[in-house]
Each structure stands twice: as structure tokens, then as C-alpha cells.
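Peer 1: This is a predicted model, with the sequence first.
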Amino acid sequence: MTNQPQDNDWSAAMAQQAAQLLLARRQTRSLGGRLPEACRPRTLMQAWQVQQLVTQAWPDAIAGWKCGLPAPGKLVVGPIFRRDVQSLALDGPAISLNGVAAGASSCRFEQEIGFVLAHDLPPRAEPYAPAEVDAAISHACCALEVVGGRYNAEAAAEAAFPELLADGLFNSGLLLGPKFNDRPWRAFDLAFTVGGQHTSHAARNADGEPRPGLYWLANFLRENGLGLQAGQVVITGSMAGVPTWPAETRIQVQYEAQDAFDFSFTIPQETNT
């Protein structure tokens, strides 16, 4: 017999306990085990509740979202906070990954298409049509999601999906690259050069192309009394896996013939207070 909550006895106090544990790990840039069974979310809506409590308590604005089309047992949505979003054009080629757990010497990255909004898509009764979402987009850009979470490796491997959703699905930041002429981006060539070692990949979004996830997100947030805001950026899934790259190493990423990223990164060893 365990103390794990059933669907019908999940309470606001349990959600708050889970959120406080995840918040503490964010604040100290530390990793930990699975949430205690007594406050471990078991359903997608329980996990969404915990994620929202973390977002409301975190002292930073939402600068963007990660998302993807839902699937049975999965809800792919998570906020990206302003302090964790960096632009190579503004912040330069030497990036400090302040959202990654202290003490790490490498980091995983997902290669994404980012959509930056020019106009709000606020909550409303009627659904947003794809054309309305398209009209709200300022531009698309190359993007790298910084992959990391608040669970240690063993806990992340063992955790059920709702536990991962509660923590924002492994997001620890976002790097923004140059704008490009938008297109469906159903398939293209993606190349990495890391420390002088070159590899190439056939890139493809898991949803077929990047925009359907954005269309879904606009309506999911609308249904939940939230919305998208001008200036926010939305990413909709990796195009070529989740490679691990070392710190303090020159990294170059090319989207077809376009040079997208040329940078190196460090991970601060001190924790936040």
C-alpha cells in the first residue's frame, strides 16, 4: 500500500507541495529525485495544475512556450521564462546557461523553429483559426532549446509523463538565432560542427511541420483562460534529436545553407540564491 494520491483525492495542498519542491530546485539550480508519492501528479491535469503553480510563483515573466500536438497520455506544453531566453544577435557568441543545473559540463539541445508573435492571442470563447494564428506571427527564426530539468538522471528515467509535465518537460532555456524566410520546413538538411567535428542530419518535425503545434497551443491556452502575447516565442519540437554538446567548445549549426548558430556556452558553477 502506498500513499500515492488517486484521481479523486488529489488536493490543492498536494499540488502546492509539488510546486514548492520544484520551485526550490529551480531557485538553487539543483537536481533531485522523483516527487514524493504523496504529492506526485498522476494525471495530465494534475501535472498542468502543478506547472501553473510553479509559473505563478516564479519571479519572471513568460517569454515563450514549448509545445507539440497532444497524443494519448501526453500533453506537450511548458513555459519558457524570460531570464532563460537569449539571442545570439544581442548576447553575443559566448552564452551563459543560467538555467542549467550547477556543476554540469555539458548540455543537451533541441534544434527548433521558433515563431515570434507580433500580436496578442488573448483568451476568448471561439477557437482561433490557423489563419488568425498565422496573422499574429511576426517572424520565424532558428532556435535551440536548452534541455534540462529539475530531476536527476535516475528520476527522469523512472518518472511517469505527468511528473515530467509538472516540471515543464525538460526546458532550461532557449537560444534564438537569425530570422529566415518562413516556409513549411517539413524536411531539410541540418548540420552541426562541434569542436571541429562535422555531422549532418535529415531534419523533420515530429508533427510533420512546425506550425500545427502552435495552432494547438493558441487554443489550449485560450481554453484555459490564458493566451499568447506579442513578443513571446513558441517552439514546437526538435527537428533532429537531442544531441549533447560540451561546454566551452565552439558549436556551429547550419539550417540548410543558412548559418544559424556559431557560439560556445558556459554553465555557472554557483547556484542561484
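Peer 2: Perfect, thanks for sending it. Numbers count the residues shown, from 1 in each chain.
Peer 1: alpha carbons only for contacts and neighbour counts from here, please
Peer 2: Noted.
Peer 1: Do you have the strands of the chain handy? List them.
Peer 2: Using DSSP state E, the strands of the chain run over 62-67, 77-81, 85-87, 94-96, 106-117, 137-147, 171-180, 188-194, 197-203, 233-235, 244-246, 251-255, 258-266.
Peer 1: can you list contacts of the second one?
Peer 2: Contacting residues not belonging to strand 77-81 are listed as 51, 55, 60-68, 165, 168-169, 171-174, 217 [CA atoms under 8 Å, 6 or more residues apart in numbering].
Peer 1: Would you mind listing the buried residues in that strand?
Peer 2: Going by neighbour count (16 or more other CA atoms under 10 Å), the buried part of strand 77-81 is 77-81.
Peer 1: Over to the fourth one?
Peer 2: Along strand 94-96, the positions that meet the burial threshold by neighbour count (16+ other CA under 10 Å) are 95-96.
Peer 1: tell me how far that strand is from the chain's mean position?
Peer 2: 19 Å (CA atoms, centre = their mean, to the nearest Å).
Peer 1: for this structure, longest helix please?
Peer 2: Longest helix of the chain, by residue count under DSSP state H: helix 12-28.
Peer 1: Next one for the comparison:
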Amino acid sequence: MGADDIFAAAQLIVQARKQRAPLGALPPQLQPKDEAAGYEIQREVRWLLAEQAGDFAGYKIGCTSKVMQDYLGIPHPCSGGVFTSGIHESGVTLRTADFVRVGVECEIAVRLKHDLQPLDAPFTMERVVEAIGDCHAAIEIVDDRYVQWETLGAPTLVADDFFAAGCVLGPALPRADVADLAAVRGRAIVNGALVGEGTGADVLGHPVHALAWLANHLAAGGDGLEAGQLVLTGSLVKTIWLGAGDRVRMELDGLGVVEAAFV
């Protein structure tokens, strides 16, 4: 895609987001033909959203577990952006009216203490784990802001940050205080009922594998991860779609509890 088409596609995506209007298929000439083009549009979307969404704060990784790959029909990870305006502390109350169709996922989030820059690639699990500062129990907030996401294809979903709409974080725990992220068992509870559960090992075998995937993926495009950035490593459970009045609680053994209410 040429620069003009990338910009035009990003403008349509950002306009739909600002208006909370479901996004349909982009005009044929503006549709990304592959995920590489989708990520080019995503980077342009990031710049266009800066005034509304705040500073760029990190990344979410989607499709890192079999349950999510099967649900979305995409057999590999994809990433999207996280912005400061979408990051909340546990106990927050959010309005469903601020989303098109809001959903939540149970996640392990990490915050980096060291950069992972492209000149240092390729990255192994052993290298990226040393870059992790803190870990959090997290609720990823996702938004089905599409007329019918099943028909859009991964490149367009990538262009629109792959459903990303923010997160709710539990208290930070130093990485050294968490014995093994792969062994963390997570439970998703909505209105007091258990609706899903999984373990860190469901995320590409280990959440740190997901972080390594992201670092290498970004490095391939000349980008890197920076100290202080947040990374949501992927859902342990299938997406849970919510309605007004729902209360969400994610329990992650060894990481703690994170809660949010939707009105």
C-alpha cells in the first residue's frame, strides 16, 4: 500500500472509533492485503489517536492461546496498542456506552524495566525475562467495534489494534516475587459466577514466550519495546462479552485479584 492509502485507511478507522460507529469493510483499495500492511495502518492510527487516547503506553498480544486462536480463527499471535487513557486501576467503574460492544479477558500483564531494541534481536525467552520489572493480574478490555468481525480478516483487525480498548490492572508485583508465570492459574468471574479459567502455560506455552514473540515481531519492522511500557501477554480464557450491570473479577493465583464494574 502507498502512504496515501495507508493514511486514508487509518482516517476511516479513527473516525469510526471516535464516533463509536461499527466499522464495516474498508473500501477495496484501502483494505490491507496482508498483516504487514495492517500493522502499517495501525502505526498511522496510533498517531491519529494520540490527542484523544493519550500517550502510547504499550501493547496487547492477541491469539496467544488455543482457545482464542480457535475462537477468532487466527492461528498465530497478533498485537495492538495500549494507550494511557485506557489503563485503569482495580475497582474502576466503566460505562458500557463508551464502547460498541465491550468484552473482557483474563490476562497476565508485565511492565518492562529495560528496553528491548531491534539492534539486540533476535530475542529468546531467557533474554526477555530479564527485561520484566513488575507483573500484574489484569483484565484486558476489548471492544467489538465492527459490523461483523468474522468477515473482516486479520489484516483489518490488526489495523484497528486487534480489538484493544484498554485494561484494568491489579497491584504490581516484582517479577522476582512470582515463582513461575506459566503456573499461574486464572479464573474469570462475572456476577459471582465462574465463566472461564486457564493457566499461564496456555499462552504460547509460557507468557514470556509471548513477550519474546512481540519483541521479535517489532524488531522485524525496526521497532522496539521501551522501559516502562506495559505488555498484556494474552488471554487465558475465551473473550467474555458484557452488558450494563456486570461485575468482573479475575483471580490469578500468585498475582492477586483485579476487579471492575460496567454500568
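Peer 2: All right, it came through fine. Just so it is clear, the structure is predicted and the values come from calculations on it, not from any experiment.
Peer 1: so what number do they get for TM-score?
Peer 2: The TM-score (TM-score structural alignment, normalised by the length of structure 2) is 0.82; 248 aligned residues with a CA RMSD of 2.7 Å.
Peer 1: still on that earlier bit, out of the buried residues of strand 77-81 of structure 1, which comes closest to residue 25 of structure 1?
Peer 2: residue 81 (15.2 Å; CA to CA).
Peer 1: Quick check: the aligned residue for that closest one in structure 2?
Peer 2: If you follow residue 81 of structure 1 across to structure 2 using TM-score structural alignment, you land on residue 83.
Peer 1: How many neighbouring residues does the aligned partner of residue 154 of structure 2 in structure 1 have?
Peer 2: Alignment note: residue 154 of structure 2 maps to residue 161 in structure 1; criterion TM-score structural alignment. By other CA atoms under 10 Å, 19 other residues sit near residue 161 of structure 1.
Peer 1: nearest residue to residue 162 of structure 2 other than its sequence neighbours?
Peer 2: Leaving aside its chain neighbours, residue 162 of structure 2 sits nearest to residue 80 (5.4 Å; criterion: CA to CA, 6 or more residues apart in numbering).
Peer 1: ok, now how distant is the one you found from residue 39 of structure 2?
Peer 2: Separation of residue 80 of structure 2 from residue 39 of structure 2 (CA to CA, to the nearest Å): 9 Å.
Peer 1: which neighbours do these two share?
Peer 2: Shared contacts of residue 80 of structure 2 and residue 39 (CA under 8 Å, 6+ apart): residue 158.
Peer 1: these two touch, right, residue 32 of structure 1 and residue 150?
Peer 2: Yes. If you go by CA atoms under 8 Å, residue 32 of structure 1 and residue 150 touch, sitting 6.4 Å apart.
Peer 1: Would you mind listing which of the contacts of strand 77-81 of structure 1 are buried?
Peer 2: Burial by neighbour count, judged by 16+ other CA under 10 Å, picks out 51, 55, 62-68, 165, 168-169, 171-174, 217 from the contacts of strand 77-81 of structure 1.
Peer 1: And residue 11 of structure 2, what's its match in structure 1?
Peer 2: Counting by TM-score structural alignment, the partner of residue 11 of structure 2 is residue 20.
Peer 1: can you pull the contacts of residue 232 of structure 1?
Peer 2: Neighbouring residues of residue 232 of structure 1 by CA under 8 Å, 6+ apart: 62-65, 116-117.
Peer 1: rewinding a little: residue 32 and residue 150 of structure 1: who's more crowded?
Peer 2: residue 150 (28 against 16).
Peer 1: Nearest residue to the middle of structure 2?
Peer 2: Geometric centre of structure 2, nearest residue: residue 60, 2.5 Å, by CA atoms, centre = their mean.
Peer 1: how much space between that one and residue 142 of structure 2?
Peer 2: According to CA to CA, residue 60 of structure 2 and residue 142 of structure 2 sit 10 Å apart.
Peer 1: Ok, residue 35 of structure 2 next?
Peer 2: From residue 35 of structure 2 to residue 142 of structure 2 the distance is 20 Å (CA to CA).
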